[in-house]
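1. What would the 3D arrangement of this be:
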Amino acid sequence: MTLMNQWSRRALLASFAAASGARFVARAAAQTETQGAGGGAAPFGYPDVVKRARDLAAAPYDAAIPAMPDGLANLDFDAWRDIRFKSDKPLLDGQNNNFRLELFHLGHLYKRPVTINVLRDGIPAPIPYASNLFDYGRTKVEANLPVNLGFAGFRLRFPINAPHVWDEVVAFLGASYFRFLGRGQRYGLSARGLAIGAGQRLNEEFPFFREFWIETPGPAAERIVIYGLLDGESATGAFRFDLVPDQETYIETNVTLIARKAIPDLGLAPLSSMFYVGKNDRRFSDDFRGELHDSDGLLMHTGAGEWIWCPLSNPVAPAVSVFLDTNPHGFGLLQRDRNFPDYQDLELAYELRPSYWIEPHEGWGEGRVVLLELPTSDETNDNIVAAWSPKDGLEAGKSLAYGYRITALTMDQDLTPGGRTIATFHVAARALGAPESPPPGATRFLIDFSGGELSYYMSDPSMVAVVATTSNGRILRTFLTPNTHIRGFRAGVDIAVDPGQSADLRVFLRAGPKALTETWTFPWRA
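-> Take a look at the predicted model:
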């Protein structure tokens, strides 16, 4: 399935920033034309993008969007989607070239022009707009649109699933959003360049990429370099993305941010996803599909070495969970449930959605992983955000340089050394098949753990203990049952919390002093 089809239900959130302004296309084109014109000039690279980000931060923020030609601004989604880049004009294409560049047309929600350059021998060349690059289908637009019109974004194709079949492997479209795929995966969650104020939801900003530079890869190259210039009301930024398509595609990302003004709530390596219905949330059950989500949990590998799993939920009211840490080893939004019968969606293939895993290149210091969960009444909204927030934010005029690898995973068994959480269920006042029902007013959580050394202990469950704690209320009872279906255990925890009160629950399995599983954690409001 192409991104044009899959991006439809993400268009709203990914394009909110399209209402917040920019010109810069013509000016950027003029700058890039002079770059490297003199003999002996150094090849264009990341330091040049950093310099542009600093210069941009020193100038007043320009929120204006150039007026779009008639017929583009009022396109509905179907009309915009009908404008397709002609497959016989793939840029970067040449003999033995694995990568093909295609462009997205402006229109509908995508009103902000983005300048896209191709780097050849270190010299940037902006791609001028030309109507003959596109097949407009049934959509009617002006015949003579200006060459500095710009584009909404771009995508790269690569033979990732089969030789000589150029499938979409990455796309940048809308604000600072981008998506990428590994082999056999289907689009689901999104990554973002930067989030500002996402946890507060009061004055959230959507920084955006103004300009991209794409290096022309060599013959048969299996990686490609993309540079991006980010702009926003509070910060600018220079990005270098080294994309490596593979069975589990990854992007080495290096970033330099420059603050226009103080930013107390900074979200680095942010991820956006959707969770509507899952095993632990059955409020919406009038659909033949049992589960509907792009991700089902947040996984963290803390600086202290602990693995933490937090199942996602579709809350009744907005919920923010904060996980304090120092120098995290990694975090990400994962889709662990890969069983088609749980979804039963032949078209959308939720079981093939990728997980995105973030691994910092270097120590990120003190801070917190912030998880935002918003209520949603259907599956069309990205209602989940996860990001790293540094403890001290960023002062006006200061810069912050950092890097990370982001990987598109299909299975995450190799990430964690111990047992993993396979499923979470909770039932108030009763639980079928359990040793006994919880008392009135209590809630029972059932957690399925599998993997690691758990199969070794199934013959003698008495050696395994359930370790359960809560920040509020009381743990009334725990029990453990071998689960042969997953070659692991089902842990049961009964908890009593006063109505209207909240509690953070933590559960893991232990044999003697040895932890056998990751720590399951769940913010719970009675």
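
2. switch to C-alpha atoms for all contacts and neighbour counts from now on
-> OK.

3. just checking, Phe209 is part of a helix?
-> No - counting by DSSP: H, G, I helix; E, B strand; the rest coil, Phe209 is located in no helix; its state is strand.

4. Could you pull up the residues touching it?
-> Phe209 sits next to 114, 175-176, 228-231 when contact means CA atoms under 8 Å, 6 or more residues apart in numbering.

5. mind redoing it with 7 Å?
-> 175-176, 228-231 (CA atoms under 7 Å, 6 or more residues apart in numbering).

6. next up, for comparison:
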Amino acid sequence: MMRRTFLTGVSSLALMQPDMLRAAMPRFIETTAFGPDTVRQMARTLAQSDYAPRAEVPAEWRDLTYDEYRKIWFDTRNAIWADTDLPFEMDLFHPGLYFPRAVEVDVVRAGQANRLAFDFDLFDKTDDAPDLPVDETMGYSGLRLRHQFPGEANHREFAVFQGASYFRAIGSGQSYGLSARGLALRTGDAQGEEFPDFIQFWVQEPSPGSPDIVVHALMDSPSATGAFRFRLTPGLACEMQVDCTLYPRVDLDHVGIAPLTSMFLYDQTNRPRFPDFRPAIHDSDGLLIWNGAGEMLWRPLANPVALQISSFVDDNPRGFGLMQRARKLSDFADLEAHYHERPSLWIEPDGDWGQGVVRLVEIPSDQEIYDNIVAYWRPRDPLPAGQEHRFAYRMTWSDEANTAAPPRRSVARVLNTHMGLNFKRDAWLVAIDFDDHPALGNLSETQGGLHGVTIHIGSRAPTTDGVLQRNPETGGVRLAFQFDPAENAAVELRAQLFVAGEAVSEVWLYRWTRA
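-> Next comes the predicted model:
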């Protein structure tokens, strides 16, 4: 999936009381009743008929070049709820180029859903922008939400919904990075993946002083329909409470719940493959899982030479997410992309999700413009057609080191993984940096090694005993060991630290593959 970098430069729109409409404000083309079950009922009804693709926008819009698309942008002075005392504003994106099918956008107020007409006057453009046909029923390609943070005069963006069922968010002070999706279907399967679409949005008008805003979305695809409700609370971390109700048209034997999509090109584990001046390029550097047994698993991401799929079997997971733990500018040496400011995204299931796997899909990539990492929860049993299936979860978009992290087991986090040949060039050396932990603070140290820690290293390949040392750069400890893959094409590795029989670190997992 090509990365949606053009989402950062666009549009905005203004909605006021009906008797105060401005000329630049989009018209309402219809008003209907709206209640808590409206979208679920629409999804349920839609699933009872065969899938029918939505009409495409006119060819002149679809045939826009990338440069032509960027010559038209939303004028944020026209944002919905602009010139009001509400803490939120909403912008709209025009269709075309990568978005050949538009979505309908409604604003909900006092139990009424008001459909917004497409209004080209809401947009600004360059003098050489192409002339395009306009139909007020055409719709938009998505929306952007902005919030007035405490102490600031202007509204600052924090969330975008655009393209298929993709959306993304940031905490204050962060830059956009990984994305989420409403649903993943058959990701990594030989017969190809199916991408469901959000086809209509309803945005509830917030109350003055409200800390959050609610967005509803109707999803449709050949295999399923769905109703989604997002309660978004912006801040240092952006919190989303998600309620998802699915109505399969067919039995869904490979479904991805709470799917996350990111980019990992290289870091210290595979740096030699990329002749780039930057030491690392990635939006996320690891998959974190808090499984039903209470273990914290950390799996560094990889950019393999062939498609790689990993499944972490679980029963009622407590949480999982794609994290960005490299947080210094020097980790990337990139003054433009600001990879060190990209958010981590943590998923906390609400209720019992039963048995299944957290699935990680790693796709070979040679450019940073492509998303090549997918992670999601796959239920063990198929979701039968003709039934309702509900999932609820909380999403936290944040810098986990500098914001109040969601509840997780208190163990030393894996900060970084270094890997390369040893000095003799006859085996591979692994160095794992853990952050500090109270149980590691009072350990004795002789001849450069820490004592009183039990080191568990697991692999089918021969490994050396681990050496544990303090790392003055991180304030934590570093575990180093060697392994010999011999003729194996892949080697699974596992490491963890224990003190007095208690786990004091995350479980480090890695799949080494021969490049």
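
7. now what about the TM-score between them?
-> The TM-score (TM-score structural alignment, normalised by the length of structure 2) is 0.90; 486 aligned residues with a CA RMSD of 2.1 Å.

8. From the contacts of Phe209 of structure 1, which land in helices?
-> With helices defined by DSSP state H, no entry of the contacts of Phe209 of structure 1 lies inside them.

9. In ChimeraX, how would I select the buried members of those residues?
-> Remark: buried members of the contacts of Phe209 of structure 1, expressed as a ChimeraX selection using 16 or more other CA atoms under 10 Å:
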select :175,176,228,229,230,231
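
10. out of the contacts of Phe209 of structure 1, which one sits closest to Leu268 of structure 1?
-> Nearest to Leu268 of structure 1 out of those is Ser176 (CA to CA; 12.0 Å).

11. Which residue of structure 2 sits opposite that closest one in the alignment?
-> Here Ser176 of structure 1 is matched to Ser165 in structure 2, going by TM-score structural alignment.

12. which SS class is Glu348 of structure 2?
-> Taking three-state DSSP as the rule, one finds Glu348 of structure 2 in the strand state.

13. Map it across to structure 1 for me.
-> By TM-score structural alignment, Glu348 of structure 2 lines up with Glu359.

14. Let me know how buried that match is, in neighbour terms.
-> Counted by other CA atoms under 10 Å, the residues lying close to Glu359 of structure 1 total 18.

15. ok, now which ones touch the closest residue to it other than its chain neighbours?
-> Nearest residue to Glu359 of structure 1, sequence neighbours excluded (CA to CA, 6 or more residues apart in numbering): Gly330, at 4.5 Å. Shown in contact with Gly330 of structure 1 (CA under 7 Å, 6+ apart): 300-302, 358-360.

16. Gly330 of structure 1 -> structure 2?
-> So Gly330 of structure 1 corresponds to Gly319, using TM-score structural alignment.

17. What separation do you get for its match and Tyr176 of structure 2?
-> Applying CA to CA, to the nearest Å, the value for Gly319 of structure 2 to Tyr176 of structure 2 is 22 Å.

18. how big is the offset of the longest helix along structure 2 relative to structure 1?
-> Counting by DSSP H, the longest helix found in structure 2 is helix 38-47. On superposition with structure 1, the mean distance recorded for helix 38-47 of structure 2 (mean CA distance after the TM-score superposition for structure 1) is 0.6 Å.

19. quick one: that helix aligns where in structure 1?
-> Under TM-score structural alignment, the match for helix 38-47 of structure 2 in structure 1 covers residues 48-57.

20. all helices of the stretch 251-400 of structure 1, in order?
-> Here the stretch 251-400 of structure 1 has its helices, by DSSP state H, counting those that start in this stretch, at 340-343.

21. returning to that earlier point: the match of Glu348 of structure 2 touches Gly403, doesn't it?
-> No - in this structure Glu359 of structure 1 lies outside contact range of Gly403 using CA atoms under 7 Å: 8.7 Å.

22. need the contact list for the aligned residue in structure 1 for Gln200 of structure 2.
-> When structure 1 is aligned by TM-score structural alignment, Gln200 of structure 2 is paired with Glu211. By CA under 7 Å, 6+ apart, the contact list for Glu211 of structure 1 reads 114-116, 228-229.
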